[in-house]
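Colleague: Predicted structure and sequence below. I'll ask about it afterward.
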Amino acid sequence: MDFTFSGEQQMLRDSVSAFLLKHYDFDKRNAIVRSEAGWSRDVWGQFAELGLLALPFAEDHGGLGGSMADLIAIAEPFGAHLLAEPYLASVMLGGAALAKAPDGSSAAEWLEKIMTGEAIAALAYEEGAGTPDPAMVGLKAAKTADGFALSGEKRMVLSGRDADVIVVAARGGDGKLALLTVDPAAYGLTITPFATIDGRRAAHLRFDTVALPTDALILDDAETALRSLLDRAILALCAESVGAMGALLKQTAEYAATRKQFGVAIGTFQTVAHRLADMKIAYSKARATLLYTTALIDAGQSGAKDIAILKGQTGKLGREIGEAAIQTHGGVGMTDELSISHFHKRILANDALLGNAEYHLRKTGTL
């Protein structure tokens, strides 16, 4: 297996990094996060023009047919710049679920709008169990004369307030897992929005016998498709975290080289030097696991254990790097004025999504 980016992937990575460096520095990003929307439609439009929103979708769906390695090439810079825009929610979760619909489905119209940046999608999946296991989905989709009726709750729906279409995972009358599209304005649907610890927008959803037409059904036996979708979303999530780890390592090393105590840089102190070395080892290990798992997925050789190892290690090592960065910076590292605390929050938030490190490491038998 080749674990290096191709020339085209490196060019893509460099162009995304250059765009974010110019238009998405820390101060601009904070202004975006503090705005009412919490993300920038201008930046989102630029992503659409660059083809980033269409990148992971198959050419048959009008996408660019990018590989997971292509996606990782842009996801790491997203993490390094603390992207607040709903790429994970709309493209990797909601959009990916719509892409599972059979040919001729009304979901194709939504998918086209998502790739052009005209619409935002969300996936309502989590129900408070804190795991990515589809077996934990309990929301009911009762069959009716005119279609379906949804009853139950969904938690932590990324971009749940902003979505133009919501894809809901629910149990049909036969007990099989189904995917259905829901209009956010549907009668009986209550959306409770909030901001996550790292500044992204999410919502809790409550369905009180929400009536859906028959054509709202995307898949009536969706467990295999959903597992595949979540594996790829976990990979993108881990790539963001690895990008944030790299930024923490770089900024902490620069700080240790310039911050002086007793007339010398603190990086010359043995304790600090050892801490920086541990950070570099942790980052290298996390990134190596990310690249290896990406290669496995693209080669069609990945399994559930590979995804669990990646998610578990990324969460565990990311927490260690974040804590070491804050400790090196001292009290100022915990304030909102520096990006250090924001990177740590992003890593912690990513760890909590789709099963935390403890959950995944227990699955592998290493905890």
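Modeller: It's in. Residues are numbered from 1 along each chain as shown.
Colleague: use CA for all of it now, contacts and neighbours both
Modeller: Will do.
Colleague: what about the nearest residue to residue 125 once chain neighbours are set aside, is that helix, strand or coil?
Modeller: The shortest distance from residue 125 to any non-neighbouring residue, by C-alpha to C-alpha, 6 or more residues apart in numbering, is to residue 169 (5.5 Å). Following DSSP: H, G, I helix; E, B strand; the rest coil, residue 169 is assigned to strand.
Colleague: all strands of the stretch 51-200 of the chain, in order?
Modeller: Here the stretch 51-200 of the chain has its strands, by DSSP state E, counting those that start in this stretch, at 121-124, 140-143, 147-158, 165-171, 177-182, 189-195.
Colleague: Dump the ones you listed to CSV, plus distance to residue 353 and mean neighbour count.
Modeller: As requested, the strands of the stretch 51-200 of the chain are exported to CSV (distance: least, C-alpha to C-alpha, whole Å; neighbours: other C-alpha atoms under 10 Å):
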stretch, distance to residue 353, mean neighbour count
strand 121-124, 13, 31
strand 140-143, 23, 21
strand 147-158, 9, 22
strand 165-171, 16, 26
strand 177-182, 20, 25
strand 189-195, 14, 17
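Colleague: ok, second structure coming up, stack it against the first:
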Amino acid sequence: MDFALTDEQRMLEETLTRLVADQVSPEQRRAMLEASAQEASPLWRTFAELGLLHMPFSEDVGGLGGDGTDLMIIMQALGRGLVPEAYLYGLVMPGQLLALCANPAQQERWLAPMLEGEHQLALAWQEHSARYDAFDISTQARQQDGQWQLNGRKDVVMNLSHAAATLVTAQLPSGKVGLFIVPADTQGVTLRTYRTMDDQPAGDLTLNNVSLPFDCCLSEDAQDALANVLAQGRAALCAEAIGAMETACDQTLAYLKERKQFGLPLATFQALQHRMVDMHLHLEQSRSMAILAATSLSLPADERDYKIAAAKAYCGESARFIAEQAIQLHGGMGMTEECYVAHYAKHLVMFDHNLGDSDYHLETVSDQLDAA
């Protein structure tokens, strides 16, 4: 198959590469991580001006109609620069659920301002005992006194501290999956925020007799939409991991060429050359799997989920391998904050746990093969 990019896609890739190189140096990234969560960063406003916030959404909801390949290009560029903006968790995933489930009034209230860069959202789907299963839900929602009442807890909600509102999944009395939007200032909501291992903002969300008006219910049957969005999120994560793996390989090779031992560059030692080859083999095989994931989003659900699970499992194993090799080839300094490859390594290790780890997705692949 021909996987060559179109002229427009090449322009998008070149523009993003220049933007990330100019605005996300290690020092600039550190400043972004330390900045207040109350207002949009200059980089996020630039994303809005360039139309990057509109790109992944259909024209029906005010987007630019980008497909899986366009999203892959964006996420690869963000991964190469280790960009700390919550493009996936604060925009794409909650935004796609709004596009699929919300009525026009709800989209006008929450989706349209988000596409203009005015706020970000979060998606709370993960629970403590569910082990990555988005449909093993203990959070409950029921109607009472003309309102919806929610009780439960969601764990590891990405971008929680930066979100103007959080989309929450809950089990309805009918047995179906409900989807609700909970504004940040809602009474009865408790947040415990923290940073993940790779410095991404996250938190746990507790809902204690939270009362919501009926117009905060986005859907009373959101299972298919949630599965669609999780598949898109996993494909996007694979693309982001490719970008991070590329940079980790490049930085490691540059270090081996510069660092000398016994009067010779480390890159001249055959054993280390073999390890670099292994890193690049994992990278290129993962790139093929990421392309498979990006081009599978329009397939029927069973085939889509099978291929994306295979891609996520393989990319997760490769990401951990490249992270470990990069640290070892840098030696002791590879573990320090000052060595930038350490930040890529932490991000790649964390990638394997986001939206399901390798073991979880291998089980999905195995179950699909057994069923076939």
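Modeller: That came in fine, so what should we check first? Just so you know, these numbers come straight off a predicted model, no measurement behind them.
Colleague: what's the neighbour count on residue 263 of structure 1?
Modeller: 7 (other C-alpha atoms under 10 Å).
Colleague: just to revisit the earlier point, could you dump the strands of the stretch 51-200 of structure 1 into JSON lines and include distance to residue 324 of structure 1?
Modeller: Converted to JSON lines, the strands of the stretch 51-200 of structure 1 look like this (distance: least, C-alpha to C-alpha, whole Å):
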{"stretch": "strand 121-124", "distance to residue 324 of structure 1": "34"}
{"stretch": "strand 140-143", "distance to residue 324 of structure 1": "45"}
{"stretch": "strand 147-158", "distance to residue 324 of structure 1": "29"}
{"stretch": "strand 165-171", "distance to residue 324 of structure 1": "39"}
{"stretch": "strand 177-182", "distance to residue 324 of structure 1": "42"}
{"stretch": "strand 189-195", "distance to residue 324 of structure 1": "26"}
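Colleague: just checking, next helix/strand downstream of the longest helix along structure 2?
Modeller: Longest helix of structure 2, by residue count under DSSP state H: helix 223-258. Sequence-wise, the next helix or strand downstream of helix 223-258 of structure 2 (DSSP states H and E) is strand 260-261.
Colleague: What are the contacting residues of the next helix or strand after that next one?
Modeller: Next helix or strand after strand 260-261 of structure 2 toward the C-terminus (DSSP H and E): strand 264-265. Here strand 264-265 of structure 2 makes contact (C-alpha atoms under 8 Å, 6 or more residues apart in numbering) with 256-259.
Colleague: who wins for most neighbours among these?
Modeller: residue 256 (20 neighbours).
Colleague: which residues does that residue contact?
Modeller: With C-alpha under 8 Å, 6+ apart, residue 256 of structure 2 has these contacts: 265-267, 329-330.
Colleague: before we move on, what about residue 202 of structure 1?
Modeller: By C-alpha under 8 Å, 6+ apart, the residues touching residue 202 of structure 1 are 156-161, 193-196.
Colleague: Relative to residue 226 of structure 1, which of the residues you listed is nearest.
Modeller: Set against residue 226 of structure 1, the nearest of the contacts of residue 202 of structure 1 by C-alpha to C-alpha is residue 157 (15.5 Å).
Colleague: Just to check, the closest one is in contact with residue 123?
Modeller: Yes. If you go by C-alpha atoms under 8 Å, residue 157 of structure 1 and residue 123 touch, sitting 6.5 Å apart.
Colleague: related to what we said a few turns ago, so which of the contacts of residue 202 of structure 1 comes closest to residue 82 of structure 1?
Modeller: Nearest to residue 82 of structure 1 out of the contacts of residue 202 of structure 1 is residue 196 (C-alpha to C-alpha; 13.1 Å).
Colleague: Return the distance of the closest one relative to residue 237 of structure 1.
Modeller: As for residue 196 of structure 1, its distance to residue 237 of structure 1 is 15 Å (criterion: C-alpha to C-alpha, to the nearest Å).
Colleague: which residues touch residue 138 of structure 1?
Modeller: If a contact means C-alpha under 8 Å, 6+ apart, then residue 138 of structure 1 has 127, 152, 170-171 as its contacts.
Colleague: can we see that at 6 Å?
Modeller: Under the criterion of C-alpha atoms under 6 Å, 6 or more residues apart in numbering, residue 138 of structure 1 has no neighbours.
Colleague: Alright, I will stop here.
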